[in-house]
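A.B. asks: need coordinates for the below:
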Amino acid sequence: MGMMAVNAGSSIEVYIYDFPEFPSFKEIENYFSKFPEIKTTIYCLNDSDHLKEFLEMVNLLVTQGVPVLPPGFCTPCEMAKGLNWKEIYVRYSTPLILVFQGGRLMSIVILRCDASTLDKALAHSDNAAKVFLHYHYEDAVLLKEEARIKIEELFKNRMKSQTNFFHILPLVIAAASVDAINPCEFFVLIVFLSLVTMRLGRGAVLKFGVAFSMAIFAAYFMMGLGLWKLIGYVHEAKIFVVILGLSIGLRSILNFIFGFFGLSIGLRETIGGFLNKKFKRIPKFLSEKAADRLRRFSSNPTSAFLIGVATSTFLLPCTSGPYLIALSLIADLETQIQGLTLLTIYNSIIITPFLAITAGMYMLKIKTSGLKKWSSAKQRWLNLAGGLLMIVLSIYLITYAI
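C.D. replies: Predicted coordinates:
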């Protein structure tokens, strides 16, 4: 393929402007998925900011003499159909793909997404930048140096703002640490391993605990891949993530403070206080059903894996805050290889407590009652630390990633 001609020592960055609902979007995505070493950033034109950037780019190309519109294009005819210039540019210039090598603009592809053209665009290494147009299929058009400089200026600040792997790594580790101390899956594992110990003995704990942990890892990893794509495509999703992160962090801090007065902030506590009634985290009839299911499934490691998948799926809202922040940091800033590495590191950290509990019960003969007491005694302080980290990460996301 044409990629073989690219200097492996030079960093290649590709910027793509397209609509996710267009067939070209999937073709381009599939093509670049074969080259994870290339830093590929997709800007969805459904986002008003990205559309504005796209129109600015196309207008610059037109003013520099690039024949974006087809030969014999009848402007009055198109205007008579009710189209304006914005709609015309979108119709005849999407997708727009820009290829940079070592920070220098090398090629532009307009209204084409076939593999042979993309190969040529990536392999092009002459001093003069080329524009590959749909209406000039055989020959690429040379881009004027003035236009090249202007486009490079537009992207210079964006390239500088790209956060590297080692800059994001400690933030992802911090978010994963908050997720790892969440009690939701923690208590499910303790209850499940207690039942395994009673039914099959302590010797079976290792297999069941590892199977449960691997299921959590696999399910969270797959859900993370989907959310990573979604956050990357929908820029506004990061705003929701910031609001969620700040809300979770503030609630944890206030709960720590009010805890000294025997108070707690939450929907369950608020409704219970209003009705002068104490509600359990899980209704009694549901907890009884869940306990019955756990007893029936505590017979083989495969069932432990299934319980782990179900736990991670149904309890995702309980743990989603830190995960969404980590995915927001990764979404637009890393290559696929770096993103997958960070995703692996994140999920490895969140299952570390599960593996530690399993090893403790199997090797050190730690009792589940002791684990529950320790968790209850330390949970307020763990929640405070998690809340503070959530606020710090959310502020970082506002400042540098939105």
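A.B. asks: from now on I want contacts and neighbour counts done on CA atoms only, so please keep to that.
C.D. replies: OK.
A.B. asks: pretty sure residue 179 sits against residue 322.
C.D. replies: Yes. The criterion here is Cα atoms under 8 Å, and residue 179 meets it with residue 322 at 5.9 Å.
A.B. asks: all strands of this structure, in order?
C.D. replies: Chain-ordered strands for the chain, with DSSP state E as the definition, fall at 12-18, 39-44, 96-101, 104-110, 130-133, 141-142.
A.B. asks: centroid residue for this protein?
C.D. replies: Centroid-nearest residue in the chain, with Cα atoms, centre = their mean: residue 228, separated by 2.4 Å.
A.B. asks: who are the neighbours in contact with that residue?
C.D. replies: Counting by Cα atoms under 8 Å, 6 or more residues apart in numbering, residue 228 makes contact with 327, 328, 330, 331.
A.B. asks: return the subset of those lying in helices.
C.D. replies: Secondary structure assignment by DSSP state H places 327, 328, 330, 331 of the contacts of residue 228 in helices.
A.B. asks: who's in contact with residue 342?
C.D. replies: 169, 172, 330.
A.B. asks: now with 7 Å, please.
C.D. replies: By Cα atoms under 7 Å, 6 or more residues apart in numbering, the contact list for residue 342 is empty.
A.B. asks: right, and residue 108 touches residue 132 too?
C.D. replies: Yes. Counting by Cα atoms under 7 Å, residue 108 does reach residue 132; the two are 6.1 Å apart.
A.B. asks: using CSV, lay out the contacts of residue 228 together with neighbour count and distance to residue 52.
C.D. replies: Converted to CSV, those look like this (neighbours: other Cα atoms under 10 Å; distance: Cα to Cα, whole Å):
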residue, neighbour count, distance to residue 52
327, 26, 25
328, 26, 22
330, 27, 24
331, 24, 21
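A.B. asks: which one of those residues is nearest residue 233?
C.D. replies: residue 331 (8.7 Å; Cα to Cα).
A.B. asks: sequence B follows; please return its structure for comparison with A:
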Amino acid sequence: MRGLRLLPIILLILTSLSLVHPQPTIKFYIYGSHYCGSCVKTLSIIIDIYGEESVVFYEATNSTNYSIFTKICDILSIERRWPLTGVFINGKLIAIVIADRPREFWEKFKEYDSSENILRVYRTVYPMLLNITDVEKIITVHKLLTQQEEINGSIYLYQKKSVQEVVYVIVLASLADSVNPCTFSVFTALLLISIATMGKRRMLSIGLAFISAIYIAYTLIGLGLMSVIGYIPVVKYVVGIMAIVAAIYVLSGIARGKSTTTEPKILKSYISSRIRKAVSPLMSFIIGMIVSVTLLPCTAGPYLVAMVVLTSLKNQMLKLPLLLLYNAIFIFPLILIVAGIYTLAIKVKSVKIWRSKRIILLEATEALLLLFLGLYVLFFS
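C.D. replies: Just a heads-up that it's a prediction; the model follows:
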């Protein structure tokens, strides 16, 4: 009974203490992009520590937000780099942080002394720390950071894509890429030369070495593209427009009864000269790596679209597995060709004839898928 009587007194004391030492209200205003890996990392860490309600995220590819972002950088004479995070404690701007930081850095703001009238700017170039005492500058930056909150601020990065949605797009893009006539043309030429000079058994090892090289090269290229897209968000729009233009160009060629996806003559002669040197699995692998790069102008459309979509994935850890899935689907028809020639006695010339008869169908399939993907990237990604 006595304990129950003391309970109100204890609660009153605790309430009084909380009023004397209230917990500071910490809020973060972030300028960045959902295509920027560092931005996603920063957002995830801050939300994990302080909760979603403590974050306002400005998508800096929005023209209004980008203009404000550049103004802030110019006022403070700092580098224009994402993410740019403004830290507020009890409504007071106390820090500007450029780029991503470790978790320990963000946790220190819980114990931060906000009584000083100093705006600390944490940079990535020398000097690494600026102490801004100009009151007019601090007030201006404060207003710029908070004025767009109700209009353009969100803790969500334009609803980053779910795994299921991204998988659908990756599969469609890789299917479009896998039926590209350029790839069939180069690969069947390699198999014809290897069978004619070294026989079917040798053809198997040379063909598999070539396919392995393409798989590895495209994976490395994909990783590079994703990192570039992450830091240059406008690439998304360029890729979307390029995909639509390329699709319309191919479809217009089909309407005229003309193939448009065969590789240029200069590129074709260069590739042919390299293929003739593929007399061993090692040489075939090396040439496969080279050809992967030279074929990019012919196959880049679906691949670029896929890389853009991968950068919008919620779960960043799934980027590599889905990239590997894309490339596996891309090379699958080539594996079928090798297997068919080696085990089912299918002639390479038959494959070339089959390709020639259906080249319009292959091009139309690729173009329609590419058109869909381009529209998706522009309006739904």
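A.B. asks: got a TM-score for the two of them?
C.D. replies: Overlay of the two chains. TM-score (TM-score structural alignment, normalised by the length of the second structure): 0.66; 308 aligned residues with a Cα RMSD of 4.4 Å.
A.B. asks: about what we covered before: out of the strands of the first structure, nearest to residue 398 of the first structure?
C.D. replies: strand 39-44 (19.1 Å).
A.B. asks: buried residues in that closest one, which are they?
C.D. replies: Neighbour counts using 16 or more other Cα atoms under 10 Å place 39, 40, 41, 42, 43, 44 of strand 39-44 of the first structure among the buried residues.
A.B. asks: check the alignment and tell me where residue 242 of the first structure lands in the second structure.
C.D. replies: Alignment note (TM-score structural alignment): residue 242 of the first structure maps to residue 240 of the second structure.
A.B. asks: again, but for residue 398 of the first structure
C.D. replies: Alignment note: residue 398 of the first structure maps to residue 378 in the second structure; criterion TM-score structural alignment.
A.B. asks: isn't that match right up against residue 235?
C.D. replies: No. If you go by Cα under 7 Å, residue 378 of the second structure and residue 235 don't touch, sitting 10.8 Å apart.
A.B. asks: what's the longest helix in the first structure?
C.D. replies: helix 368-400.
A.B. asks: quick one: it to chain centroid distance?
C.D. replies: 21 Å (Cα atoms, centre = their mean, to the nearest Å).
A.B. asks: likewise for stretch 100-112 of the first structure?
C.D. replies: The answer for stretch 100-112 of the first structure is 26 Å, by Cα atoms, centre = their mean.
A.B. asks: residue in the second structure matching residue 309 of the first structure?
C.D. replies: Using TM-score structural alignment, residue 309 of the first structure pairs with residue 289 in the second structure.
A.B. asks: quick one: residues contacting the aligned residue in the second structure for residue 227 of the first structure.
C.D. replies: By TM-score structural alignment, residue 227 of the first structure lines up with residue 225 in the second structure. Contact analysis of residue 225 of the second structure by Cα under 7 Å, 6+ apart lists residue 307.
A.B. asks: what do we get in the first structure for residue 251 of the second structure?
C.D. replies: So, by TM-score structural alignment, residue 251 of the second structure is matched to residue 253.
A.B. asks: count the residues that sit near residue 333 of the second structure.
C.D. replies: Other residues near residue 333 of the second structure come to 16 when the count uses other Cα atoms under 10 Å.
A.B. asks: residue in the first structure paired with it?
C.D. replies: Aligned partner of residue 333 of the second structure by TM-score structural alignment: residue 353.
A.B. asks: now the closest residue to that match other than its chain neighbours: how far from residue 321 of the first structure?
C.D. replies: Excluding the flanking residues, the one nearest residue 353 of the first structure by Cα to Cα, 6 or more residues apart in numbering is residue 180, at 6.7 Å. Going from residue 180 of the first structure to residue 321 of the first structure by Cα to Cα, to the nearest Å gives 12 Å.
A.B. asks: how much does the lengthiest helix in the second structure stray from the first structure?
C.D. replies: Longest helix in the second structure, counting residues (DSSP H): helix 200-231. Once fitted to the first structure, helix 200-231 of the second structure is off its aligned match by 1.3 Å on average (mean Cα distance after the TM-score superposition for the first structure).
A.B. asks: next, the buried residues of that helix.
C.D. replies: Within helix 200-231 of the second structure, the residues that count as buried by 16+ other Cα under 10 Å are 200, 202-219, 221-222, 225-226, 228-231.
A.B. asks: ditto for stretch 154-169 of the first structure
C.D. replies: So for stretch 154-169 of the first structure, counting by 16+ other Cα under 10 Å, buried means 155, 163, 165, 168, 169.
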